[in-house]
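> Sequence and predicted structure below; questions after.
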Amino acid sequence: MTALTLHITHLQLLPLLSGVQRVSLDELERLDSKTRKVLICQSRGPLTEGAEASGAAVIVAPDLVREINPIRDMKALWYLWKCFRREKFDVVHTHSSKTGVIGRLAARWAGVPCIVHTVHGFAFPAATSTLQRKIFHAMEWIGARCSHRVVCLHEDDARICRDELGLSDERIEIMANGIDLQKFHPLSLEADRHALREGAGLPADRKLVMMVGRLWEQKNPACLVEAYCQLWESGDPGADLVLVGDGALKKSLEVRVKLAGLEPHVHFLGWRTDTPELLRLCDVFVLPSRWEGMPLAILEAMGCGLPVIVSDIPGNRHLVHHAENGLLFPVENTESLASSLVELLDNANLRIRLGAAGRAKVEAEHDIQQRVRNMEALYRDVLNINN
């Protein structure tokens, strides 16, 4: 390693382009041009395509899996250890819970001089049984001890690192997520909204409520669909629902919409690469997650000047202050979400005020350019200590 050149790899599980993966891609795209960049992932997909377009090499580790599988987990550990020894990375930066533990173990055994893990929300507080919580906690405890730094997106996760994982303040870094403020921006002219909607095949004469995210249990899209169906119990709310993303719950959501007879008014768009344009053409953004780290989806919606309604959970509430730059509702409470939707859909002035406050917050605190510079400084700080 020279004073100017770093050899860095990000380790991700899935090759999707949802929030966790976007954090890696945002950094790979903006690292110093002299940096040698590598992405390691379970398989190929949109994330690896984006990484290669940024100039990064891609290594596929097919035995990385989400579920606990002792045989495949040991294979993945061995594969990563050999990879880290061969490539001689200066920095291994891991993401996700179980993949992060395996990656940090392999990196520590391979003698990598800078091992960084970003916490995108801890799994063990949301465990469904005492045994599951103990297993998840033990994994995070082990992973933490293999890390030179653990990056937390907000103080709540930093507190868990200190109080439950026993990490010292010197090994914890709080660094909020960021977005590209030039890419995620409000509409220049309100008249453009109708043209954007026609181009996207969405109705120009109705308000649009949008969620962007993976259709699975964590993001809790069923809560939003149920709240939207409840709106119709009092008559047509004058708004359609747009779901951007895909996942295991898509079929069950489609069944619920069909039973309610609302198929013409609920639009399943799947994964899209034109998220900024889609956000700008809608009126309200909703994210009803059960748990989060610090969702890029909320930051991106706020960056586009949208009023947001989000579940009142750690991660979300660090971004949204109720009635100041968005609305919070109790997690899983479809009635409260439905009421919040009515409040925003019926009040254009409130939508404008909350949207403007959200944009001001991301401009002040969540610029991706500054975040990447801060991350590079963290890498160099660790390397200067360990070399």
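Received it, and whenever you're ready, just let me know what you need.

> can we go C-alpha only for contacts and neighbour counts from here?
Will do.

> which residues in the stretch 201-350 of the chain form helices?
221-231, 250-259, 275-280, 296-303, 334-345, 348-365 (DSSP state H, counting those that start in this stretch).

> any chance of these in JSON lines, plus distance to Val266 and mean neighbour count?
Output for the helices of the stretch 201-350 of the chain, formatted as JSON lines (distance: least, Cα to Cα, whole Å; neighbours: other Cα atoms under 10 Å):
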{"stretch": "helix 221-231", "distance to Val266": "9", "mean neighbour count": "21"}
{"stretch": "helix 250-259", "distance to Val266": "7", "mean neighbour count": "15"}
{"stretch": "helix 275-280", "distance to Val266": "15", "mean neighbour count": "21"}
{"stretch": "helix 296-303", "distance to Val266": "19", "mean neighbour count": "26"}
{"stretch": "helix 334-345", "distance to Val266": "15", "mean neighbour count": "19"}
{"stretch": "helix 348-365", "distance to Val266": "21", "mean neighbour count": "18"}
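
> Could you export those helices to TSV, including columns for distance to Leu202?
Listed next are these as TSV, based on distance: least, Cα to Cα, whole Å:
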stretch	distance to Leu202
helix 221-231	17
helix 250-259	17
helix 275-280	10
helix 296-303	18
helix 334-345	17
helix 348-365	20
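
> To Gln182, which of those helices lies closest?
In terms of Cα to Cα, the element of those nearest to Gln182 is helix 296-303, at 9.2 Å.

> Tell me what angle that closest one forms with helix 348-365.
110 degrees (axes from the mean of the first three to the mean of the last three Cα atoms, to 10 degrees).

> quick one: the residue nearest to Met294 when sequence neighbours are not counted and Val38, what's the gap?
Among residues not flanking Met294 along the chain, Gly315 sits closest, at 4.6 Å (Cα to Cα, 6 or more residues apart in numbering). For Gly315, the distance to Val38 (Cα to Cα, to the nearest Å) stands at 28 Å.

> ok, now Val320?
In this view, Val320 and Val38 are 34 Å apart by Cα to Cα.

> Ok, Leu224 next?
According to Cα to Cα, Leu224 and Val38 sit 37 Å apart.

> just Gly247 next, same as before
Distance from Gly247 to Val38, by Cα to Cα: 27 Å.

> And these two? Which one has more around it.
Val38 (23 against 13; other Cα atoms under 10 Å).

> Give me the contacts around the helix or strand hosting the more buried one.
For Val38, the host element (DSSP states H and E) is strand 36-41. Strand 36-41 is contacted by residues 5-15, 28, 48, 51, 55-62, 64 when judged by Cα atoms under 8 Å, 6 or more residues apart in numbering.

> One more pass at 6 Å, please.
Here strand 36-41 makes contact (Cα atoms under 6 Å, 6 or more residues apart in numbering) with 7-13, 56-61.

> take the one below as the second:
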Amino acid sequence: MLAAKANMIQQFNHRNIKILQSLGYEVHVATNMVDFGSMSTDENERFKIWMSDNNIIAHQVDFERRMGTLKGNIRSIRQLREIFKTNDFSFIHVHSPLGSILGRFVAKQFKVPAIYTAHGFHFFKGGPKSGWIVFYPLEWLFSFFTDTLITINDEDYALAKKHMHANKVVKINGIGVDVKNKWLVTDAERKNARHSIRQELNIPEDAFLLSSVGELSDRKNHRVVLEALRLMSDDELSNIYYVIAGTGNNGDLLRNFAQTFNFENHFHLLGYRSDIDDINYASDVSIFPSLREGLGVAGLDATVDGTYLLGTKKRGVSDYIRDDVNGNLFAPDSPEELNQLIRKCLMDTPKTKHFDFLKCFDYGKVDKVMTEIYGGYE
């Protein structure tokens, strides 16, 4: 299991690793556990302990950020070659653009089959031209080095089937969510969680609470929510609160922007939270404003939790939002459009329920496909 940063393994591959072990595989993880990506230091330490407790063999590879430098990538290739020299791998499963490219490059040299999960291609309809100029040729070239290409949304799957050259192209619904157990949560439990979270954050019971979950980064685009709120009057804002659960570099920028329209006392950055379901239950509306997503697990979590979702009009997210049913879609660069949707929800707070079309995103269905993929290499 290989990714440039440890957070990609920690956040998306626990169950894949357990599936592999259930099939009798010895599992190795090659990633950067020093510069570990978008998770907290404590979370990284817990991940390392989890690997040790579960008999996973960890290899530190000094992958750099984004696509790395020539010098850094050569160093990473050398480190990977040493790992491959001393181990007889049945196959590798690679993630993230940099990790997948360097991993498949070395695997090809050692004649090891490669599975690649594309967690959202960096080129897509309506996306920046730079994604098509830089990443499309790379993905096309390295698809020749790919035995199984796994995509996680309808748009990427259609593109991969038409243009990529992996031996097999498969679609799964991301890492899935625990639909079955989420739907066993009672109204009383949801009500208690709502009360507890609002009490902790000093948010009145009758206030209108908006929430987002995601890294505080430009890509996650939380600023557009504040821009939409800035279009409202002081009277309208007096009963609206907005909270974001996540870590990242844009915290101060977001706080400062909230101050420009006197919203800072109703705006809370919660940092890393392990009680996202409770935050969803406490919210009247969840907003997922990301500029680019493969699928967008945070948005999927919210709608499966029964929270009305305003999500970005981008591939992946649109796979699980049906307009005026469980949410609405908006252009991520249009605070005016988002403002109108928030106003609509304010006038009539939407109530959602369990929708059958979300069942396909359940853990069990995703794990069944992954078990079949891994089983094909036995």
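Sure, I can see it. This one's a predicted model, so the numbers in the text were calculated from it and none came from an experiment.

> related to what we said a few turns ago, the residue nearest to Met294 of structure 1 matches what in structure 2?
Matched by TM-score structural alignment, Gly315 of structure 1 corresponds to Gly316 in structure 2.

> Surely its match and Val297 touch.
No - at 9.5 Å, Gly316 of structure 2 does not count as touching Val297 under the criterion of Cα atoms under 6 Å.

> Can you get me a residue count around Asp275 of structure 2?
11.

> mind checking how far Asn73 of structure 2 is from Thr86 of structure 2?
From Asn73 of structure 2 to Thr86 of structure 2 the distance is 20 Å (Cα to Cα).

> Comparing these two, which shows the higher neighbour count?
Applying other Cα under 10 Å to Asn73 of structure 2 and Thr86 shows that Asn73 carries more neighbours, namely 18 against 8.

> did I read that right, that one in a strand?
No - according to DSSP: H, G, I helix; E, B strand; the rest coil, Asn73 of structure 2 belongs to no strand; its state is helix.

> which residue packs closest to it, ignoring adjacent ones?
Nearest to Asn73 of structure 2 is Phe63, by Cα to Cα, 6+ apart, at 7.0 Å.

> roughly how far apart are that neighbour and Ser90 of structure 2?
Taken as Cα to Cα, the span from Phe63 of structure 2 to Ser90 of structure 2 is 23 Å.

> Lys313 of structure 2 and Ala331 touch, don't they?
Yes - using Cα under 6 Å, Lys313 of structure 2 makes contact with Ala331 at a distance of 5.3 Å.

> between those two, which one's more packed in?
A side-by-side neighbour count of Lys313 of structure 2 and Ala331, using other Cα under 10 Å, places Lys313 first with 21 against 16.

> Which stretches in the stretch 1-150 of structure 2 count as helices?
Residue ranges of the helices in the stretch 1-150 of structure 2, as given by DSSP H, counting those that start in this stretch, are 6-12, 14-22, 41-53, 70-85, 97-109, 129-130, 136-143.

> so of these, which one's packed in deepest?
Among the helices of the stretch 1-150 of structure 2, helix 97-109 has the highest mean neighbour count (mean count of other Cα atoms under 10 Å), at a mean of 21.

> what lines up against Arg22 of structure 1 once you look at structure 2?
With the correspondence set by TM-score structural alignment, Arg22 of structure 1 lines up against Gln11 in structure 2.

> ok, that match to Glu293 of structure 2 distance?
15 Å.

> And Val27 of structure 2, by the same measure?
For Val27 of structure 2, the distance to Glu293 of structure 2 - Cα to Cα - is 28 Å.

> Equivalent analysis for Arg46 of structure 2, please.
Taking Cα to Cα, one finds Arg46 of structure 2 at 26 Å from Glu293 of structure 2.

> what do you get for Gly271 of structure 2?
Per Cα to Cα, Gly271 of structure 2 is found 21 Å from Glu293 of structure 2.

> So these two - more neighbours on which side?
The residue with more neighbours, out of Gly271 of structure 2 and Glu293, is Glu293; 22 against 17, by other Cα under 10 Å.

> For the more buried one, which residues are in contact?
Gly120.

> if you set the cut-off to 8 Å instead, what comes out?
Applying Cα under 8 Å, 6+ apart, one finds that Glu293 of structure 2 lies in contact with His119, Gly120, Lys314, Arg315, Gly316, Val317.

> Pull the most distant pair out of those.
Pairwise distances across these (Cα to Cα) peak at 13.9 Å, for the pair His119 and Lys314.

> related to what we said a few turns ago, what number of residues lie near the match of Gly315 of structure 1?
The local packing of Gly316 of structure 2 (other Cα under 10 Å) involves 25 other residues.

> thought it was touching Thr151?
No - with contact defined as Cα atoms under 8 Å, Gly316 of structure 2 does not reach Thr151; the gap is 10.3 Å.

> Count the residues that sit near Leu215 of structure 1.
22.

> swap that for Glu200 of structure 2, please
Glu200 of structure 2 is flanked by 8 other residues according to other Cα under 10 Å.

> how distant is the helix or strand that contains it from the center of its chain?
Secondary structure assignment for Glu200 of structure 2, by DSSP H and E: helix 187-201. From the chain centre to the centre of helix 187-201 of structure 2 is a distance of 25 Å (Cα atoms, centre = their mean, to the nearest Å).

> From Glu173 of structure 1, how far out is Cys114 of structure 1?
Distance from Cys114 of structure 1 to Glu173 of structure 1, by Cα to Cα: 14 Å.

> Could you check which of the two is surrounded by more residues?
Set Cys114 of structure 1 next to Glu173 and count neighbours by other Cα under 10 Å: Cys114 wins out with 26 against 19.

> what's the burial count for the closest residue to the more buried one other than its chain neighbours?
Nearest non-adjacent residue to Cys114 of structure 1, counting by Cα to Cα, 6+ apart: Val91, 4.7 Å away. Neighbour count of Val91 of structure 1, defined by other Cα under 10 Å: 23.

> Touching, Val91 of structure 1 and Val112? I think so.
Yes - counting by Cα under 8 Å, Val91 of structure 1 does reach Val112; the two are 6.7 Å apart.
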